[in-house]
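[1] Could you look at this predicted model? Sequence included:
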Amino acid sequence: MFTPAPGRYGAMPYRRCGRSGLDLPAVALGLWQNFGEGTPETRRREIVRRAVDLGITHLDLANNYGPPPGAAEAALGRLLAGDLAGLRDELVISTKAGYTQWPGPYGEGGSRKYLLASLDQSLGRLGLDHVDIFYSHRFDPTTPLHETLGALLTAVRSGRARYAGISSYSAERTVQALAVAAEIGLDLLVHQPSYSMVNRWVEDGDPSLLDVVGDAGLGTVVFSPLAQGLLTDKYLDGVPEDSRAARGGPFRREFLTEETLGHVRALNEIAAARGQTLAQMAIAWVLRDPRVTTALVGASSPAQLDSSVAALDGPGFSQDELMAIDSHAVDAGVNIWGPRSSDL
């Protein structure tokens, strides 16, 4: 039987999620990678149990996380029924719908039919009667925002979700979503965009997405702060055979240009001078902005999760360090979600 560490809430800092009453850990665990059927059950258990021991209360999912789609939710559902039994109310569990989950015209997008059917399926896999946050995973230009956000409102009012959020919506679409939400009586809690030192789109524009969410009082849970592994020491000397770039998938070899790797190596030197790994500095860097509530990280092992959380113990950034980072924190083309949502 799993007994969580008694002092787990003493070290992890928690941040208020926008104007809500909800606190979230500064580092949360995302189950997008390393939580499908290709990862042994024992490893998944070890990672989640270590997260709980570290005071990570927020576990983030989506309907299509796997592989295959749904596998990550099912795996967490088994843990909630076993190791985590009795801890449900100490956790914030989120899921999303928007990308392709099943065949046919009703298996993706932002329609009411898809979103609510997906949520019901997610709850079945998780073995829960509600999630804490339910997101529209992407902006759908083919569906009126009134319908998409109306489905989120139904999810909240029916008790299947405690809060509602949006993910990867551009600044312009977020402004539109906020207006519709106010019209229909939906209180949006949080935005979940990608953000890293080599993917700074949330800072662009006037107003930027960070300006919009900050002014509106939304929390910001940023995903892929390590740019799917680019902002680690993994690719400094080539492409390892067991890396995501070598396996194929969303992170592609063409991201690893010599220009980009030159910037990454320079950032690694700055991190070393700070007494941190590059990954730790990358996590601390996204959290430097008070409008960012949480950095969402994945983990392939408990040790990797420990290293990510250790980013919170590092020094603050001096102006000289921030200027040096800015000269190398340039776009690397890794925002694979942009053409399907944030660029619209």
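    Ah, there it is.
[2] switch to C-alpha atoms for all contacts and neighbour counts from now on
    OK.
[3] Please enumerate the helices of the chain.
    With DSSP state H as the criterion, the chain has helices at 8-11, 41-53, 71-81, 112-126, 145-157, 171-184, 209-216, 244-247, 258-273, 278-286, 302-309, 319-326.
[4] and the comparison structure, right after this:
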Amino acid sequence: MQINDKSQITEYKAAENRYHTMTYNRSGKSGVLLPAISLGLWHNFGFVDSIQNARAILRCAFDLGITHFDLANNYGPPYGSAEENFGTIFNKDFKNYRDELFIATKAGYDMWPGPYGNLGSRKYLISSLDQSLKRMNLDYVDVFYHHRPDPDTPMEETMGALTDIVRQGKALYVAISNYNPAETQKAAALLKASNTPFILHQARYSMFDRWVEDGLLDTLEKNGVGCITFSPLAQGMLTDKYLNGIPKDSRAAKDLTYLNTETVNNNIDKIHQLAEIANNRGQKLSQMAIAWILRQPQVASVLIGASSTNQLKENVKALDNLEFTSEELQLIDKIVS
């Protein structure tokens, strides 16, 4: 997809102070430092979206010190289009900054028809990454994920494919996503045995979804692996969006798979109470929700989406107040339990 608006094709020069205010955290026991807030390209970067807006968001992110851009083979819609748009923008704006960027992609969910376009076979993972690199105009990614466990393919095959991807120079590090603690431990053991640099587990985590606290964070710490979290705002519930009802144009009003009216209504009292705590901290609810996740020592970064540069800047302000009193944490636990 081309960038045709002449007002948008001025040469990009990154802000000179881009590293002055961002916080960087070590990912497990690796040598990699990630920005405390990373940009996910799950939504708003496909062919159905404005590439000019996507370009503005990516530029803004890098100017704020966000060096980590997170993609997957099927991000769009349609599948592959977020990677292709990213590749177009990368060529225009970021080629000279490649060594300052930490770019991720993934494979594991449905991508193309037939038996080889899904899950965790060696055939699928290597083929998918080859396609992703072409779409993104990259020689390699910094980290490649297996996006979800495959219950039928032996994990030895899946982890062996990740090992060979690193040896082939197509990725510098490997990662997994959505694995439970036992699966994570087995993956870590297999990758350690082959000296494969396994540095990240990407997991869903928010005040309303705390499953990672039931063993996963401890497993990651034991194995020296960092955690990067997604859906920190619980699909928008942990924002100011629903404090005064459900807007007609909101995700919940559309009753989409990830969020619906009933879920919001069932949590609205909790949302109001949490918003009051955030207000007393001098933060928006979304900012407090991000800060609350970053209090965990195993969490290297929080992945956020953004539909505009203003939304991105607002969420990055979460880093202005990362400290919680014990009273605040106890009250939050009481509200969300």
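    Structure received. Being a predicted model, the structure only gives us computed values, none of them experimental.
[5] Which of the helices of structure 1 has the highest mean neighbour count?
    Most buried of the helices of structure 1, by mean neighbour count (mean count of other CA atoms under 10 Å): helix 278-286, with a mean of 25.
[6] What is that one packed up against?
    Packing partners of helix 278-286 of structure 1 (3 or more CA pairs under 8 Å, 6 or more residues apart in numbering; DSSP states H and E): helix 258-273, helix 302-309.
[7] Report the mean positional deviation between it and structure 2 in the superposed frame.
    Once fitted to structure 2, helix 278-286 of structure 1 is off its aligned match by 0.2 Å on average (mean CA distance after the TM-score superposition for structure 1).
[8] in structure 2, what residues pair with that helix?
    Under TM-score structural alignment, the counterpart of helix 278-286 of structure 1 in structure 2 spans residues 285-293.
[9] what would the helices of structure 1 look like in JSON lines with distance to P25 of structure 1?
    Listed next are the helices of structure 1 as JSON lines, based on distance: least, CA to CA, whole Å:
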{"stretch": "helix 8-11", "distance to P25 of structure 1": "10"}
{"stretch": "helix 41-53", "distance to P25 of structure 1": "11"}
{"stretch": "helix 71-81", "distance to P25 of structure 1": "19"}
{"stretch": "helix 112-126", "distance to P25 of structure 1": "22"}
{"stretch": "helix 145-157", "distance to P25 of structure 1": "23"}
{"stretch": "helix 171-184", "distance to P25 of structure 1": "24"}
{"stretch": "helix 209-216", "distance to P25 of structure 1": "18"}
{"stretch": "helix 244-247", "distance to P25 of structure 1": "27"}
{"stretch": "helix 258-273", "distance to P25 of structure 1": "23"}
{"stretch": "helix 278-286", "distance to P25 of structure 1": "13"}
{"stretch": "helix 302-309", "distance to P25 of structure 1": "10"}
{"stretch": "helix 319-326", "distance to P25 of structure 1": "24"}
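[10] Contacts only, for the aligned residue in structure 1 for Y79 of structure 2.
    Using TM-score structural alignment, the partner of Y79 of structure 2 in structure 1 is P69. Contacts for P69 of structure 1 (CA atoms under 8 Å, 6 or more residues apart in numbering) come out as 63, 101.
[11] So P69 of structure 1 versus L84 of structure 1, what's the distance?
    Between P69 of structure 1 and L84 of structure 1 the computed distance is 23 Å (CA to CA, to the nearest Å).
[12] Kindly report the same for P13 of structure 1.
    Per CA to CA, P13 of structure 1 is found 22 Å from L84 of structure 1.
[13] Looking only at neighbour counts, state which of these two leads.
    The residue with more neighbours, out of P13 of structure 1 and L84, is L84; 22 against 14, by other CA atoms under 10 Å.
[14] Could you find the counterpart of the more buried one in structure 2?
    Correspondence of L84 of structure 1 to structure 2, assessed by TM-score structural alignment: F94.
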